[in-house]
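A.B. asks: Based on what follows, work out the 3D shape:
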Amino acid sequence: MSTLPIMQVMPELKNILAASPSAVLIAEPGAGKTTAVPLALLEEPWMKGKTMLMLEPRRLAARAAAVFMASRLGEKAGQTVGYRMRMDSKTGPNTRIIVVTEGVLTRMLQDDPSLGDTGLVIFDEFHERSLNADLGLALSLETQAVLREDLKLLVMSATLDGEKVSELLGAAPVVRCPGRVYPVDTIYAPPAKSIPLEKAAGNAVRRALAEQPGDILLFLPGEREIRRVESELLSGALPGNVEVRPLYGQLPQAEQDSAVAPAVEGRRKVVLATSIAETSLTIEGVRTVIDSGLRRTQRFSPRTGMPRLETLPISKASADQRRGRAGRTAPGVCYRLWSPEEHDRLPESDAPEILEADLSGLALELALWGVRDPAQLAWLDAPPPAPYAQATALLRQLGALDAAGAITPHGRRLAALGTHPRAAHMLLRAAGLGAAPLACRLAALLQERDPMRGPATGSCDLTLRVEALLRYEASAGREAGGGDPAALRAAARASRGLLAQLRAAAPEAALSADNDSADAVAADPFLCGLLLSFAYPDRIGQRRGGGAFVLSGGRGAAMGESQHLAREPYIVAVSVDDKGTQSRIMLAAPVEERDLLAYHEDKISEHSEVYWDEDSKSVKSRCRVMLGELSLKETGHERPSPEEAARVLMQVIAGEALGPLPWDKGTIQLRERMAFMHRLDRSWPDVSDAGLAGSMEEWLLPYLVGCRSLRDLQRLSLRDALEGLLDWERKRELDREAPTNIAVPSGSRIAVDYSDPAAPVLAVKLQEMFGLKETPLIGKGRMPVLLHLLSPARRPVQVTADLASFWKSGYFEVKKDLKGRYPKHYWPEDPLQAIPTSRTRPVK
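C.D. replies: Okay, here's the model as predicted:
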C-alpha cells in the first residue's frame, strides 16, 4: 500500500481535509485512490467515532473495493469495511467505512439529512457523472451548508474538470496525483463494414490470443452482444487452456466474482464485459484490451416524455479509460475496432446522465427532500427544465405530488420502495388488489432484457412474456417457456427482489409468501394490462384502426396490423420509441374499458362540448367521458345555445381563412373599397384576412347568432356585417372617396376595380374618354385610377395613369392600329375636341 502513487499526496490531502470542509482529488488510473484513500483517512482526528461513506457508481466495483480494503486489514467485508447496495449489504456494528451505490446514499440522506454519525462522504469516479452521484452531491452540499458544518466531502476522479468541481464545492483545494499505468500500445483494427459485431469481435480475440500474452478484456455494449460473442467464440476453435467469462451488471454475483478473479495458473481468460469494467476495477492478469467502441445507454426524449435505450459510440475519455485497463499490472496492448479517422470524430467525453436520463426519480427525491425547484440546490449541471417539467407532470399523474408540487403521503411510499416511480406506483396499487406477485413479474420483465426479443417471436404482447416466466418458474428453471433462459432467470431474480422490497416497504399490504390467487390470474392478459395502466397512465392507447392507437398522453403510436393486439380496443403501450411523428409500439398489453372506468376514476372527467361536425357541416353538442386525451364514451347533448353555436362557427370560419362566408360580388367589392381606404388611412378598419379574422367578435359574431350550419351561413348578410365596421360618416366618405363607379365623358358609369388597393382600375373604351383631359382622381384627390383603355372589342390597347400624356403622344400610334382594324368606328384627329361615344359613331 505504501508504494502506491497516491501515498505521495496523502500528507497534503490530510492537511487540507483537517483545515477545509471539502477537497477534490484528481488521481490518474493506477494511483490507488479507491482503496488507499479511505483507509489512510480513517484514523484522522476529525474521523474519531465517525463512519465514512464512499459512493461508487457501479455495484461490482463497490463490492470489490470493500472486499479489497477489508483484506488489507486482515478482515472480511462487514467488519471495519463493508458495503451497502440494493438487495445486498454487508455491514456490522463496528463498520466504519461503508461503500455504497445505486441510490443508497440518497436513501441515507433522506432518512437522516444530518448524516449524524458520518464524518466524510467520498464520491469516487465522479467523472462518470451518474444521476445518483450528482443528486447525492447536491444533497450532501446542502447538509453541509445547513446542518453539518463539520461534515467533510471529497470528490475523486481520474479524468475530471477539477476547477469546475472545486468551484461547486466553494473553492475547495484540488490535489493532483500521477498514476502508475504501464505503457499500452494501441492497435487500430477496424473490421470490414459488412462483418457483424460478434464475428469482428471473435476474430479480434483469436488474433490477440495468438499475438499477446496474458488475459484479454473485451468491451461490448450489452448482455445481448456478450452472449452472441460468447457463442461465436465457443463454436469456433479456441486453445484448450482458454476460458470465456461474461461480466455484466445482472450476472449472478458468483459469476461476476469468477470473471474478476485471476485465471488458474497455466490457463488464460477472455472476459467479455460491458462498461461495468471501465473504471474502479482491476481484473488481475489482463494484458490486452479489445474495445468495440460502443456503449449502451438510456436517453430521455423531452419530445415524448419517454426514455429509450440506444447503442452509441463511446467518447475519447471512455476509450482512454478502457485502454488503461490493459496497463494496470504490466505493459499491455489495446486493439480498437475502429480507425484513427473515426477516433478523431468521437466526442471528447460522455454527457452527464442528468442531461439525458428520465428525471422522474430525481424529481421524486427532490420533492421528498422538500425542494420544488432544482435551482434551490447546487449542481455541476442542473436538471434540464423540459425533462424535469415532464417528470413532475408524471408524478402528479401518479399521485406522488400535489398540485403545488409538494410530495404527498403516497409519494413518500413510492420513494421508500427505491424503484422507478412508475413501477413503485404499480406495485402499491397491485398490493391493494392482491396481485403484487404479478406486478413484480411485470416490473422485472420491463427492467430486464426482453426474453422474447427478435423476429423469431415477433409479438409485442407483454403477457406472452409473463406466461413464459411463469412456466420457467414452475419448472424451477428447467423449461425456458419459449424465451431466453438467461433473460428469464434475471427476470425471476429481479421479481423476487421487488417482492421482498414491497413487503419491507408496505407491510400493511398483508402480502403472503406465495399468493396463489394472484398467480392463478397472472396469465390473464387484461389483468396485466390493468396493472400496467397504473404505471403508464399516459400510455393507455385507444384503437384508431390499421394498427394505430392514440395514447392518453395525446401522442400517436402504432404496431403492425398483423399483431393480434392491433385488434384490441384498448392497450397499454409500455415500450414505445419516439422516432417520427408516430411512435412504434414495441411492448404492450390489452386492457378492458370497464377496468379503466373502475380503477382510474380519479383521472376520468366528463366534458360537455359544442363542436363542429364535419360530416353534417353543422354545430352539434356532446358529452364525452375522457381519460386524458381518450374519449371513452360519447353521448349526444341538448341543442347548443345560439351563442355557443355562433362561437363554434366563428372558429370554423377563422380556421378556413374566412372561406365558408358568402362572398358575393357586391360584398367583395365593398371589402376591396374598404381595403383601399385603409391603405390611404390606417385608422380605417383592416379588412385583410388576418385583420378580419382577428376582429370577428366585433364585426361578425353578432350576425352569426342564430346560425348553426354551413347552409345557415349562406343566408348571412355579410355586406351588412362588414358595413357594421363603419359609422355613418365613414360610409359617406367611402362613397365619396372610393366610389363604386365613375362617370366618363360618354355618359356611362363605369365600375372601378379595387382588387389591387394600390392601383384601382377603370377599364373603359377609349372612345368614351374623348374630351377628358386628365385622369380621374379618387381617394381625396390623391390617387389617379389606372386606366385600361379598351378597343371596341373591349381588349386593352393602352394602360396608363396619365391620360394627358397619352393624348399628346400615345393616342396617335394607337389610332393607326385601331383605324385599320375598326374602320367603321370614329377615330378623330383631335381626341380632346371629339365627341365621346359608346357607339360606333357619335350621335350628332
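A.B. asks: contacts, neighbours, all on C-alpha from now
C.D. replies: OK.
A.B. asks: next SSE after the host helix or strand of Leu530?
C.D. replies: Leu530 belongs to helix 525-535 when assigned by DSSP states H and E. Sequence order places strand 540-545 as the next helix or strand after helix 525-535, per DSSP H and E.
A.B. asks: Identify all contacting residues around that following strand.
C.D. replies: Residues outside strand 540-545 that contact it (CA atoms under 8 Å, 6 or more residues apart in numbering) are 533, 549-553, 566-573, 630.
A.B. asks: one more to put side by side:
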Amino acid sequence: MRETTLPVETSLPALRQALSEGTSAVLVAAPGAGKTTRVPLAMLEELWLEGRKIVMLEPRRLAARSAARYMAALLGEPVGQTVGYRVRMDTKVGPRTRIEVVTEGVLTRMLQEDPGLEQIALVIFDEFHERSLQADLGLALCLQTQELLREDLRLLVMSATIEAEPVARLLGGAPVIVSEGRQFPVETFYRRPARAGLRIEDRVEPVVREALRERDGDLLVFLPGMAEIRAVERKLQAMIGEFAGGPAIRICPLHGSLPPEAQDRAISPAIPGERKIVLSTSVAETSLTVEGITVVIDSGLARVSRFSPRTGMSRLETTAVSAASAEQRRGRAGRLQAGTCYRLWSEEEQHRLAPSSSPEIREADLAPLVLELAAWGTPDPAELSWLDAPPVASVQQARELLRMLGALTSEGAITPHGREMAAFGIHPRLSHMLLRVMPLGLGSIACEIAVLLGDRDFTRAAGGPDTDFRHRLEALHGRGPLKADEGARRRLLEEAERLKRECGVKTGADRGIDERPEEVAGLLLAFAYPDRIGRRREGGKYLLSGGRGAAFQEGQPLAREEWIVVADVDDTGTESRIRLAAPVTMAGLLRHFRDVIMEERSVTWDRSAKAVRARVRSKLGALMLDETPMPSPPADEVAAALLEGIREEGAESLPWSRTARQFQERAVFVRRSDPSWPDLSDDALLATLEEWLSPYVVNMKSVADLQRLNLKEALESLLPWIKRRELDELAPTHWSVPSGSRLPIDYTDPDSPVLAVRLQELFGLSETPRIAGGRVPLTLHLLSPAQRPVQVTRDLASFWSHAYFEVRKDLKGRYPKHYWPDNPLEAQATRRAKPRD
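C.D. replies: Here you go, the predicted structure:
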C-alpha cells in the first residue's frame, strides 16, 4: 500500500541529514502533513539505526493504535510485525518489530527497566504540542540518558503547533526542520449562537443540518465530553428523518472509553451510500486521520482536569480551547481533500483565545511523576532538564501523598513498597491499593476498582448523577440500578482481566474477609484514598481525613452514611462537592488501618467546664475515631494545662481574697517608685504563672479546686523576707488617725492610694498623712457621719483653711447632733457624734 505524496516528504532529506550529523532534531509540520506515519518509516533504513528500534511516543492510546495500524498497512503487513504498538494493557509487537508506537507511560517503564535504552536508536515524541505529562517526563529522562549513558541516542520532537525554539534549546541547540503548507485548503466559517445560554446540542444541531445540506463528505463534531456527545447524539437522531431521501446517516461517538472496535468504526471510511457524523472529544484532535471527513464542526470547548496543590484534589473544568487546538481541529477537515470548518464562536472571540494550551505538568496531579523520579534515582526534579519545571507546590503535595502511602521515606527516597508501586505503571493510589489488598484475597475486585477509577464513567443514572461507587461495580457485571454502555462495559472487564494477569491475581471469586460484600468497595477505596476517608458532620457534610470539608449534592442516599470514602471530588468552595464515594465501617478502618491510626494523648483546658480535661484520642488524619478519659494523667501536664487555663480565663479566675488583692496592690504601688521591686501586676503574674504558682496547684484540676489555694501566701513567696518588711514600712496596710481608729489604705489606684475616713476623726491633724517614706501623700476621702464622701483632698491643711467651713455649714444642717467645731485644728478627734468630756 502506498499513499500519494504528503507535504512532510519534502522535509525528509533535511531530517535525515540532521539525525545523521547530530543526535536531536525538531520537526514542525502542519496538520495533515503526514509526519506521524511518514517519518518513522522514512528512518527505517538509516545506517545509524544499526539494527535497533524506533520508539514513537503518542499522547493517546487511540492515536497510538491507529498510527501503528496505518504504518503497517503502508508496508502491506499486519500490525505486530515491522510496526507494532504498546499501550496500557494492550500490546502488539513481535520479534521482528522495528517501530514501536507507545503511550500511557510505556516509554517510562522502558526507561526504568533499561536506563540506557540499549535496543533503541531513536525516540520520537509525536504531537509534542499537547505537552502531556508523560511526554515531558519521557523527554526529561531521555535527555539524561543521552547525557550520561547513550551519547548516540537520537531524539526527535514533532509537532504541528509549537514554538520550536525553546524545544530546540532544550535539546542542546537542535536543528529545526519546518514542513510548510497543508495538503488541502479548509474554508472557515464562524457561527455565533443567535442567543446566549443555548445548550450545546441546540447550538450544534442547526450547523450539522446546514453542513449536511450544503457540503459533501462526512462530519466531525468536536465536543468537550461524553455527556455532551450523548446529548448531541440524541438531538441528531431526532433530526435524521429530515434527510430520508438521501444517503443513510450514521452517528458515531468517538472517545477514549469506547472499546477498540467502536473506535475503529468511527475512524474508518463510511460504507457506500452512507454519510457519517463523528461526535468526538479532543481524542481526534491530533494524529488520527478520520477517513472521509471533509467538514469539522468545532464547539470550541474542551474538558480538562485541574489539580489543586492546596487541597490535593482535582476538578474537571470545561474551558475554551486554545488557538493552537482550534487550528488542529480545523486541520482534520483537510486531510484528504478540501474541507470546511464551522466554529461555534465569533471571529472576535477567536482573537481572544489563548495561543496554546497550558502544559499538563502545570495542572496535573504530580504523584505519578514524583514516584517515577524517585524510582529513577533522581527525587529532585531540578536535577533534570524540563521545558517547564514541575511546580514546587504540586511536587511537595505529591511527596506528602507518597509518604502517606509508604512509597517514599521522609527524605524522599523510594521505599521497597514504592518500587513495587512504580512497577505497576498505574497511579500510585491504585498500585498501593492493589499491593495492600492482595494479601487479603481481594486482588480481583481491586483490579476491577482500579480500571473503574482509571477510566471515564460508563454508566447513566435515570434520575441524575449517582455518587454511589458500589453501583459502578454492579454495573460492571451487568447488575444494579445503573444503565451501562455495553461496549465500554466489556472493554473495562477485559482491561480488568489483563490487569489481574499482570498483577498475578487469579481470576475468579475473591477469598474475601469478614466484612459484608457491600462494605468491601469502601474499604478498598480507603486504601487508595486514605486522605479522603470522611466522617459525617451536621447537615450531611463530611470532614475528610485530609482535613478538607466535602458534601453531597442534595438527594444523594449516601449522605446518610456515618463513614464514607470519597473517590472523586472537586475542590470548589469551602465544601468540595462529592462526585463518587462508597460507605465504609469504623470496624473495617480500625482493623486495616492500625498502622496509620494515631493515638493522641492530650491534657488541655476545657473552657466550658473551666477544668483540665485529660483525653486519649484515636485519630485517622483529621478524623476523631474515639475519645476516652486518660487514666492517671501526668501531674506536670495537668499543672501546665491548669496554668494555661488560668491564663485564658484571666487573673480574675484566681481566688482573690481581700488581703491577697491588697498585698498585690501594695507591691504594685511600691514598684511605681522603685522598678527594682518584682512586678506583681495582673499581666506579669499571668505571664510568670509557671514560676510562682506551680508549687501551689499540685493535684488541682479546675477553677473550683483553686478555691483551696492560699493566694496571699503564693504572692508573698515572690518577695524576700526583707522586702516584705520594707513593704510594710513603705506601703502599710492601715493608717492610725487622731481618733484612734486604724483604717485600711486602698491601693487600687497605685498612683493615688486612698484613705477613707470620717471628717470628725481627723480633727487636730494639720498635715496630710504620707507613705513611701514620706514621698506620697494619701488621697483622703473625707466622709460624713453616714460614711458618704463630702470632700476629696491630698492637701489637708488647705482643706481646713478654706473648704472646711462650707462643708461644716452643710454637715451641721444635716447632722445637727454631731460635733462641728469652729476650729478643727484645736478640736478633739472623735469616732462618736461628740467627743467624750
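A.B. asks: rewinding a little: just the closest of the contacts of strand 540-545 of structure 1 to Leu4 of structure 1, please.
C.D. replies: For those, the minimum distance to Leu4 of structure 1 (CA to CA) is 53.2 Å, reached by Ala573.
A.B. asks: what do we get in structure 2 for the closest one?
C.D. replies: Aligning on TM-score structural alignment places Ala573 of structure 1 opposite Val566 in structure 2.
A.B. asks: Leu597 of structure 1 now?
C.D. replies: Correspondence of Leu597 of structure 1 to structure 2, assessed by TM-score structural alignment: Leu590.
A.B. asks: In contact with its match, which residues?
C.D. replies: When contacts are counted by CA under 8 Å, 6+ apart, Leu590 of structure 2 is found next to Ile597.
A.B. asks: if we go to 10 Å?
C.D. replies: By CA atoms under 10 Å, 6 or more residues apart in numbering, the contact set of Leu590 of structure 2 is Val596, Ile597, Ser618, Leu620, Leu625.
A.B. asks: export those to a markdown table and tack on secondary structure and distance to Ser346 of structure 2?
C.D. replies: Output for the contacts of Leu590 of structure 2, formatted as a markdown table (DSSP: H, G, I helix; E, B strand; the rest coil; distance: CA to CA, whole Å):
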| residue | secondary structure | distance to Ser346 of structure 2 |
| --- | --- | --- |
| Val596 | coil | 55 |
| Ile597 | coil | 56 |
| Ser618 | strand | 59 |
| Leu620 | strand | 53 |
| Leu625 | strand | 56 |
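A.B. asks: Over in structure 1, see which of the residues you listed survive.
C.D. replies: Retained in structure 1 (both residues aligned by TM-score structural alignment, their matches' CA atoms under 10 Å) from the contacts of Leu590 of structure 2: Val596, Ile597, Ser618, Leu620, Leu625.
A.B. asks: Excluding chain neighbours, what is closest to the third one?
C.D. replies: Translated: Ser618 of structure 2. Spatial nearest neighbour of Ser618 of structure 2, excluding adjacent residues (CA to CA, 6 or more residues apart in numbering): Glu599 at 4.6 Å.
A.B. asks: picking up where we left off before, any idea whether the match of Ala573 of structure 1 is helix, strand or coil?
C.D. replies: Judged by DSSP: H, G, I helix; E, B strand; the rest coil, the three-state class of Val566 of structure 2 is strand.
A.B. asks: host element of the match of Leu597 of structure 1?
C.D. replies: Assigned by DSSP H and E, Leu590 of structure 2 falls within helix 586-592.
A.B. asks: which residue is nearest the centroid of structure 1?
C.D. replies: Ser301 (1.6 Å; CA atoms, centre = their mean).
A.B. asks: Pull the contacting residues for the aligned residue in structure 2 for that one.
C.D. replies: Matched to structure 2 by TM-score structural alignment, Ser301 of structure 1 sits across from Ser308. Residues counted as contacts of Ser308 of structure 2 (CA under 10 Å, 6+ apart) are Ser314, Arg315, Glu363, Ala364, Asp365, Ala393, Ser394, Gln397, Asp570, Asp571, Thr572.
A.B. asks: continuing past the host helix or strand of the second one, what's the next helix or strand?
C.D. replies: Translated: Arg315 of structure 2. Using DSSP H and E, Arg315 of structure 2 maps to strand 313-320. Once strand 313-320 of structure 2 ends, the next helix or strand along the chain (criterion: DSSP H and E) is helix 323-331.
A.B. asks: In structure 1, which residues correspond to that following helix?
C.D. replies: Going by TM-score structural alignment: helix 323-331 of structure 2 matches residues 316-324.
A.B. asks: Could you pull out the helices in the stretch 451-600 of structure 2 for me?
C.D. replies: Secondary structure of the stretch 451-600 of structure 2 (DSSP state H, counting those that start in this stretch): helices at 469-476, 486-503, 517-528, 586-592.
A.B. asks: now those in a markdown table, with distance to Arg199 of structure 2?
C.D. replies: Output for the helices of the stretch 451-600 of structure 2, formatted as a markdown table (distance: least, CA to CA, whole Å):
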| stretch | distance to Arg199 of structure 2 |
| --- | --- |
| helix 469-476 | 28 |
| helix 486-503 | 26 |
| helix 517-528 | 35 |
| helix 586-592 | 44 |
